[in-house]
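> no sequence on this one, just coordinates:
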């Protein structure tokens, strides 16, 4: 829930990088800054054997939301659909809702600014829903997620199956959705002026669980994108 102030861009590029490719990178950054109405205020450029890009967004908040300030009985919600980017990375067709989500994610800035007055806690989903749930989990509390509330479409399941992929693994463990994951009381949910999807609830089970569509309950594995593991 922060008001954007500016963006810092640091780049390391090969000395033989084609100038047109460099212009495309900078053009994309400037286009994003214009979209979010924030200035590119600085950064750094160095030489490297491959392209390395690191960005830092600066913002200010008078009421920041913490990750673990939820209460038992709070509802768990997300701002949009998850798993789209995960499937998009696997598709060759670039003109689908899945590939568009993977290639052009949108930061939920407006929603975050509103949520700070309603939610009890919040974070963003970068490394997968499961990973984020374990990141915000505190002792004595658990989470129950309901598969039917995730609204996974038949088309999604069919595409995943055609690629020999587990659709629940894509939805829970891959990430790159950049949607907001938050907890909120039932009373505040009724007042919340933000489109969202309730997917579960905070419990005192001390376990992160998933109720499948068939009614069976299983523990969600603590697995997500791992930044420091090489293939």
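Structure's in. What do you need? Only a predicted model underlies this, so the values are computations on that prediction, with no experimental measurement involved.
> okay, CA-based contacts and neighbour counts for the rest of this
OK.
> For residue 64, list the residues it contacts.
Going by CA atoms under 8 Å, 6 or more residues apart in numbering, residue 64 touches 1, 2, 116.
> quick one: which of those sit in helices?
Assignment to helices by DSSP state H places none of those there.
> Just the buried positions in the host helix or strand of residue 112, please.
Residue 112 is part of helix 109-115 when elements are defined by DSSP states H and E. Residues 111, 112, 113, 115 are the ones in helix 109-115 that count as buried (16 or more other CA atoms under 10 Å).
> Put this next to the first one:
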């Protein structure tokens, strides 16, 4: 089989750095991949985009920075998918459906065309997976990869952070600790197949979008937040916004993560409370509707795991047998790093 001149030219182009290819090449790559959207009067390639027909508009944004958000071993495609997943997780917590994505790219001049195509392919793939389309954005040169994503969509009955009431059941949509253990494995170069699910949780996270949307439609959650900053930070935030406290009676620690943490002498509380980037939902449900909510999520292939309850006193407390521990930290915070 011979090489076609056109195919050879494409390979050579993709091996060149963006500093050589120029912004025009990047823009052509992006514009060629975007779909025309009939709901837009000012379409793809215009200076701005007008949205029509949306009665209740929901907007959220998130930013991924290579040096702080990209672990060792993550591919460019996975970087693109994670950038979209992060903002979609915020939509999931509100029970909102993303429709349009705006993507702001900061790209180093040394980046290869092939690497850019993989990054952009991940962004497009994740956008489609979550039911939206990329309709605009901007590009600029940067010292490292920076991906900012703004999502616009709709919500019929959005779930606030401030709706929890004393007596509500505190619940989560999955187990925690996988990303904490997975990050340790990634940075220590541990590629034992046994720990692969932990690495997958880091490299290929998924937002609980369908679960959040269905909970909102059914009016089953009184408050909700996504766990990207860690479980402890979520509990503090829900407590402050709702004016309630929480008693945590069960720590939702993943068994494989627990095994990894114990084998490597790590801190179990750090793993379950402060790992971050699990992209699970942390929510409150009226006790009278807990079974209904559990059945709804079970139908979506997801477990609703009760872990505690909301109380009047504005404290966040872990109770285990006769021991108690008040949580005062705030989980992950940019510019401050991990809590101490």
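Good, I have the coordinates. On a predicted model such as this, the values are computed, not experimentally measured, just so you know.
> TM between them?
Once superposed, chain against chain, the TM-score is 0.92 (TM-score structural alignment, normalised by the length of the first structure); 228 aligned residues with a CA RMSD of 1.9 Å.
> Strands of the first structure, start to end?
Under the criterion DSSP state E, the first structure contains strands at 3-13, 40-47, 52-60, 75-78, 121-124, 142-146, 180-184, 197-203, 208-211, 217-219.
> okay if I get these as JSON lines plus mean neighbour count and distance to residue 170 of the first structure?
What follows is those, written out as JSON lines (neighbours: other CA atoms under 10 Å; distance: least, CA to CA, whole Å):
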{"stretch": "strand 3-13", "mean neighbour count": "16", "distance to residue 170 of the first structure": "30"}
{"stretch": "strand 40-47", "mean neighbour count": "12", "distance to residue 170 of the first structure": "34"}
{"stretch": "strand 52-60", "mean neighbour count": "12", "distance to residue 170 of the first structure": "26"}
{"stretch": "strand 75-78", "mean neighbour count": "24", "distance to residue 170 of the first structure": "16"}
{"stretch": "strand 121-124", "mean neighbour count": "23", "distance to residue 170 of the first structure": "17"}
{"stretch": "strand 142-146", "mean neighbour count": "22", "distance to residue 170 of the first structure": "15"}
{"stretch": "strand 180-184", "mean neighbour count": "25", "distance to residue 170 of the first structure": "17"}
{"stretch": "strand 197-203", "mean neighbour count": "20", "distance to residue 170 of the first structure": "16"}
{"stretch": "strand 208-211", "mean neighbour count": "20", "distance to residue 170 of the first structure": "15"}
{"stretch": "strand 217-219", "mean neighbour count": "13", "distance to residue 170 of the first structure": "16"}
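> Dump the ones you listed to JSON lines, plus distance to residue 190 of the first structure.
As requested, the strands of the first structure are exported to JSON lines (distance: least, CA to CA, whole Å):
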{"stretch": "strand 3-13", "distance to residue 190 of the first structure": "25"}
{"stretch": "strand 40-47", "distance to residue 190 of the first structure": "38"}
{"stretch": "strand 52-60", "distance to residue 190 of the first structure": "27"}
{"stretch": "strand 75-78", "distance to residue 190 of the first structure": "12"}
{"stretch": "strand 121-124", "distance to residue 190 of the first structure": "17"}
{"stretch": "strand 142-146", "distance to residue 190 of the first structure": "20"}
{"stretch": "strand 180-184", "distance to residue 190 of the first structure": "10"}
{"stretch": "strand 197-203", "distance to residue 190 of the first structure": "12"}
{"stretch": "strand 208-211", "distance to residue 190 of the first structure": "24"}
{"stretch": "strand 217-219", "distance to residue 190 of the first structure": "28"}
